[in-house]
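In: sequence and predicted model, in that order:
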Amino acid sequence: MGAGLVVITGPASAARQSTAARINWAYTDASQPHTSFFRSEDDRAPVGKSVDTAGQEHEFRSYVTYDLTSYRGQRIISAGFTAGESAVVNCAKPAPVELWVTDPVSETTTWQNPPVERTRVGTVVMGGERECPDRYHQFDAVSAVRAAVEAGQNQITLGLRIADGAESSGELGRRLSLSALTVVSNTPPAVPTELATFGTPCAGPDDAPWYGGSPRLSARFDDAEGSQERLRPTFAWWPVADPAARQEVTQTAQPPGVIRHQVPSDPPLAEGLWAWAARSQDSDAVSDWSPTCYFNVDRHVPAAPVVTSDDYPADNTPHGGPGIVGTFRIDPAGSTDVVRYRWSLSGVGMAEVPAPSMGAGTTIQVAPVTYGTSILEVQSYDRAGNPSRTTLYEFRVRDTAPEVTVEEGGVDLPSRVTMRPGVAGVTEYRYRIGDGPEVTVLAAPDGTASTEVTFRALGATDLVVASYTAAGLVGTRTVSLRVTDAPRVTSDRQEGSYHLGLVGEPTVFTLSPGRPGVVRYEYQVDDSLPFESVPADGTGAATVTWTPTEAWYYRMVVRSVGTDGTVSEVRYLNLQVRDTRPYVSSFVYDPPDSPQGGVGVSSVFWLYSEPGGVTEFVVRLNGGAEITVPASNGNYAEIELAPDRVGANVLTVRARYGDGTLSPAREWTFLVAG
């Protein structure tokens, strides 16, 4: 290769720059042809002809050996050999200095026994019009170093000399300092590992997994030097029957790690055996291809399975009962590559069951949870994951489940469970709470039973009750509960989910504990006000009396506090408060706090009662005579009046009900303009 000045730049992101270790050096002198100067203490490299201070002529060549073992397996990007002038005979004379690859030097290296020159690396002209002495001359040695590394050599020896035809000139000699062999190299990324197809480890052609569509390929991509440089993964896939149809996709650079690639589904992959592989690339080098992995593509959909049952035949006749297990036979209907079945039943959930062998049928055992019509849905899946059409197996279930009611008492307090038979002849019930033990309760002669149970924890739980006759299980019912330790609250004005209060009339609430150890209750009717507290009595109960002053829909919040200071969950109560005093509005004198109209200026006044059953309204203006007005629709009337004074006027209104009683009076004050 030709020579010239080479600038060694900083390494690329994947490359590293290093200085090769110098392991041997030597020079030879024509004036002492049989003398070895191997590993001389003066490690400067003399070249060419010069005269020493004693007048003795010398003619030199120099050699240096570098260790290349650290570059094994690496790609050599650049290499520069640097030599600086420390002494020059005549700077005015240009000296062609050559760099050669030679055989190694040793203790036997002499002018008479020099190492063989193998390849001329290049020539650098020193002196002449160049700066002289120049401490930085560089040879481009990349081809020489790369060839040595690729040949597996552990070292390289470089020789320096004046070019043939000029070596004998007495004006070209100089001493060089051997600065460095600087190498920029890069280890190619590691071959991808941990290859998998949809998570299934890399497989050979004989045990290749099956897929019904386009698989997702994945592999681990790492840089061999352990750096965190981003890598560009390449995935390739091809049909084994047609390798020429190979496709490759190179993704954008990503951090090292497991990287996935979804094979495009458009166009769909042809059915049959496919192969794939991966390789990695950094900014300077490409890894070898990974081992080849295989997968099969099969898009053929299996037949819908056939479902039969002797316990619950599809004959439109009720059989069995809730909780009574039935056996169902599932047949693949001739599909020979079915490997699993998926089934679901309302109230029971969904499950999968493997085929005993590929293409074989199976049985499942499942108990319906409700009476009436049930539908068992079943699908077959082949080894490629292709699902069949869903088979709907419809059957009917007898109504045999017991009736169960629960009066829930809270946490760690008794709750009452009442059970009634769904069929005649029930002799006992067996119940369990969640995953707890089964408890047996004997039935009365009429088949009923009642027992106390204790729920030990807050939150959702299931109470499962099974009824038995002498012949065995006849039905099961599951009651889903949410157990709370919030206080139980009743009132003397409770109607369904509401407590109906009246303005000015007290409502008494009775608070009962939802857990042991309650010492007080905290309650709140208006969330803008702090909680109020009331102590519990010896039984853990308390009462709260509340008298509303305004009609409104309220939400009361009640909680309990235990001996250890813990607070229970809260109980919310809906309070609807009505005002039995009639409501008043006016066409002219509304709003009432703003002076309107005038003395003698009449207006229609509308009267309305929220409780119905009103026969008439009794009206008095400014304490005058009572006026009765018949009610319409049991709660409404109109009256026209004219105020008799400027400023505040008071209209007093009461409602008379069908039994003759009167409501409390509403005093409606309005202002009259002067």
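Out: That came through fine.
In: alpha carbons only for contacts and neighbour counts from here, please
Out: Will do.
In: do you know how far residue 47 is from residue 535?
Out: Noted for residue 47: a distance of 110 Å to residue 535, by Cα to Cα, to the nearest Å.
In: who's more crowded, the two?
Out: Higher neighbour count among residue 47 and residue 535: residue 47, with 28 against 16, using other Cα atoms under 10 Å.
In: hang on, the more buried one packs against residue 59?
Out: Yes - taking contacts as Cα atoms under 8 Å, residue 47 lies within contact range of residue 59: 7.0 Å.
In: anything in contact with each of those two?
Out: When Cα atoms under 8 Å, 6 or more residues apart in numbering defines a contact, the residues bordering residue 47 and residue 59 alike are residue 173.
In: can you give me the strands for the stretch 401-550 of the chain?
Out: For the stretch 401-550 of the chain, the strands defined by DSSP state E, counting those that start in this stretch cover 403-407, 414-420, 428-433, 439-442, 449-454, 459-469, 472-483, 488-491, 494-495, 498-502, 507-512, 518-524, 532-535, 542-546.
In: swap in the stretch 101-250 of the chain?
Out: Taking DSSP E, counting those that start in this stretch as the test, the strands found in the stretch 101-250 of the chain are 117-126, 137-140, 155-162, 174-186, 193-197, 200-201, 210-211, 216-221, 232-239, 247-250.
In: then this one, side by side with the first:
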Amino acid sequence: MTYGDSPPAVQVGWTDSATPKKAYPQDDDTNVPLRTWQDDSGKSHTSRVYATYDLSAYEGKKIYSANVFLQKRSVADCSKRAVEIWRTKPVTSTPTWNRPAAPLAKLGEILTPVQFCPGATITFDVGAAVQDAVAHRQRYITFEIRVPEQHESDASYSRGLHPYRGVQLSTQFNSMPQIDSAHLYNGGLPCTQLKPYPRIGGFARTLQAVGTDVDEYDQGSVTTEVAIWPKANPDARHVYSPWSKKCFFTHDRTAPTVTSSNYPADTTGEWGPAGVPGIFTFSGNRNKDVAGFEYSWSELGAHACSASGDYGQWE
């Protein structure tokens, strides 16, 4: 089963060519500028956006996909759109125009006109970049979002991103199942790599392992495979995963009869007398196998059973 997540942002902000030594971290009130514009004095400004995310929670997990979403709030010209996304060397604070994050690879671009203006959402597939960062145990990944160089000085391509939802990273992942090395057994004897090796055979030739999965909804569906090979010939490898022996049980679906003298079965849609204790009679209908009864206002439990051992074996 795959799970969706949004890793925490370490920094989201922008740079400004007119103030090349200053960084502008995102706040919750100001549109994130992805644009070129002129101030009241006629001075030209060009901004690029940077976003860094913490991937440490994905160590040991398999990334299936990842997307960066840009939520626009303002658009200069709905007939024009040109946006690029780059992966850069990771930075944990917003860079400046003079000291930008070093680019690593261009991940995508969109050059088509806006269909829903101005509030359209742009989606970039960054799955390969996130997979690479996780595979190389890089805690942070940084993206640069900019207008392509050939259009960057053209104010008609300017955009303003939402101050709170402007840049977001979403992932689809699954935790990798693990084998509990403390519970490996050969014929009931603990796993060992030291001589003398345990001799197994006859009825004591079972190989046992315990698999675990940290994902909540995958914990009950972990299956394992066992591979065996002669020590002197590792290439003669065989996967050992046969079905277990058959088990049989009888499911008794016969329910007891329940009657009441003052709370009869609700056949008329009316309830019994208010404030009067109910008297109920349980009958096993003379079935000699019936040893007792259990009742509840909701679900019934496993009567007189308890779990023991490390793995909850019922007794």
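Out: Alright, I've got the coordinates. Note that the structure is predicted; figures quoted are calculated from it, not measured.
In: thinking again about what came up before, quick one: the strands of the stretch 101-250 of the first structure as a markdown table, columns for mean neighbour count too.
Out: A markdown table is the format used below for the strands of the stretch 101-250 of the first structure (neighbours: other Cα atoms under 10 Å):
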| stretch | mean neighbour count |
| --- | --- |
| strand 117-126 | 18 |
| strand 137-140 | 23 |
| strand 155-162 | 24 |
| strand 174-186 | 22 |
| strand 193-197 | 20 |
| strand 200-201 | 14 |
| strand 210-211 | 20 |
| strand 216-221 | 22 |
| strand 232-239 | 21 |
| strand 247-250 | 14 |
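In: among those strands, which is nearest residue 28 of the first structure?
Out: Proximity to residue 28 of the first structure (Cα to Cα) singles out strand 155-162 among the strands of the stretch 101-250 of the first structure, at 10.3 Å.
In: give me the stretch of the second structure that the closest one matches.
Out: Aligned using TM-score structural alignment, strand 155-162 of the first structure spans residues 140-147 in the second structure.
In: list the residues that contact residue 59 of the second structure.
Out: By Cα under 8 Å, 6+ apart, the contact list for residue 59 of the second structure reads 134, 137.
In: show me what it lines up with in the first structure.
Out: In the first structure, the residue matched to residue 59 of the second structure (TM-score structural alignment) is residue 72.
In: returning to what we had before: out of the strands of the stretch 401-550 of the first structure, which is closest to residue 136 of the first structure?
Out: Closest approach to residue 136 of the first structure among the strands of the stretch 401-550 of the first structure (Cα to Cα): strand 459-469, 83.0 Å.
In: so where in the second structure does the closest one end up aligned?
Out: Residues of the second structure offer no counterpart to strand 459-469 of the first structure, counting by TM-score structural alignment.
In: check stretch 522-541 of the first structure too.
Out: Mapped onto the second structure using TM-score structural alignment, stretch 522-541 of the first structure spans no residues at all.
In: how long is stretch 158-170 of the first structure from one end to the other?
Out: The first and last residues of stretch 158-170 of the first structure sit 24 Å apart, counting by Cα to Cα.
In: identify the residues contacting the top strand by length along the second structure?
Out: What stands out as the longest strand in the second structure, according to DSSP state E, is strand 61-75. Identification of contacts with strand 61-75 of the second structure by Cα under 8 Å, 6+ apart yields 2, 31, 117-128, 130-131, 157-162, 165-176.
In: and for stretch 232-241 of the first structure?
Out: For stretch 232-241 of the first structure, contacts defined as Cα under 8 Å, 6+ apart pick out 221, 244-254, 259, 261, 270, 272-282.
In: counting neighbours, which of those end up buried?
Out: By neighbour count, with 16 or more other Cα atoms under 10 Å, those hold 221, 254, 259, 261, 273-282 as buried.
In: which of those fall within strands?
Out: Using DSSP E, those in strands are 221, 259, 261, 273, 274, 275, 276, 277, 278, 279, 280, 281.
In: I figured the fourth one hits residue 242, correct?
Out: No - with contact defined as Cα under 8 Å, residue 273 of the first structure does not reach residue 242; the gap is 10.1 Å.
In: identify the farthest-apart pair in the buried ones among the contacts of stretch 232-241 of the first structure.
Out: Across those, no pair lies farther apart than 273 and 282, at 31.2 Å, counting by Cα to Cα.
In: and residue 74 of the second structure, how far is that from residue 227 of the second structure?
Out: Residue 74 of the second structure is 59 Å from residue 227 of the second structure, by Cα to Cα.
In: I misspoke; the intended subject was residue 67 of the second structure.
Out: Distance of residue 67 of the second structure to residue 227 of the second structure, given as Cα to Cα: 37 Å.
In: same question, residue 281 of the second structure
Out: Noted for residue 281 of the second structure: a distance of 58 Å to residue 227 of the second structure, by Cα to Cα.
In: over to residue 64 of the second structure?
Out: Where residue 227 of the second structure is concerned, residue 64 of the second structure sits at a distance of 27 Å (Cα to Cα).
In: what of residue 201 of the second structure?
Out: When distance is defined by Cα to Cα, residue 201 of the second structure is 17 Å away from residue 227 of the second structure.
In: so which residues of the first structure form helices?
Out: Here the first structure has its helices, by DSSP state H, at 142-150.
In: from the chain's centre, how far out does stretch 121-136 of the second structure sit?
Out: 15 Å (Cα atoms, centre = their mean, to the nearest Å).
In: residue contacts, residue 3 of the second structure?
Out: Counting by Cα under 8 Å, 6+ apart, residue 3 of the second structure touches 172, 173, 174.
In: what residue of the first structure matches up with it?
Out: Using TM-score structural alignment, the equivalent of residue 3 of the second structure in the first structure is residue 16.
In: do the same with residue 25 of the second structure
Out: Residue 25 of the second structure maps onto residue 38 in the first structure, by TM-score structural alignment.
In: state the span of the second structure onto which stretch 651-671 of the first structure is aligned.
Out: So stretch 651-671 of the first structure sits over no part of the second structure, by TM-score structural alignment.
In: with stretch 419-431 of the first structure instead?
Out: Residues of the second structure offer no counterpart to stretch 419-431 of the first structure, counting by TM-score structural alignment.
In: what count of nearby residues applies to the aligned residue in the second structure for residue 173 of the first structure?
Out: Residue pairing (TM-score structural alignment): residue 173 of the first structure is matched to residue 158 of the second structure. Using other Cα under 10 Å, residue 158 of the second structure has 27 other residues around it.
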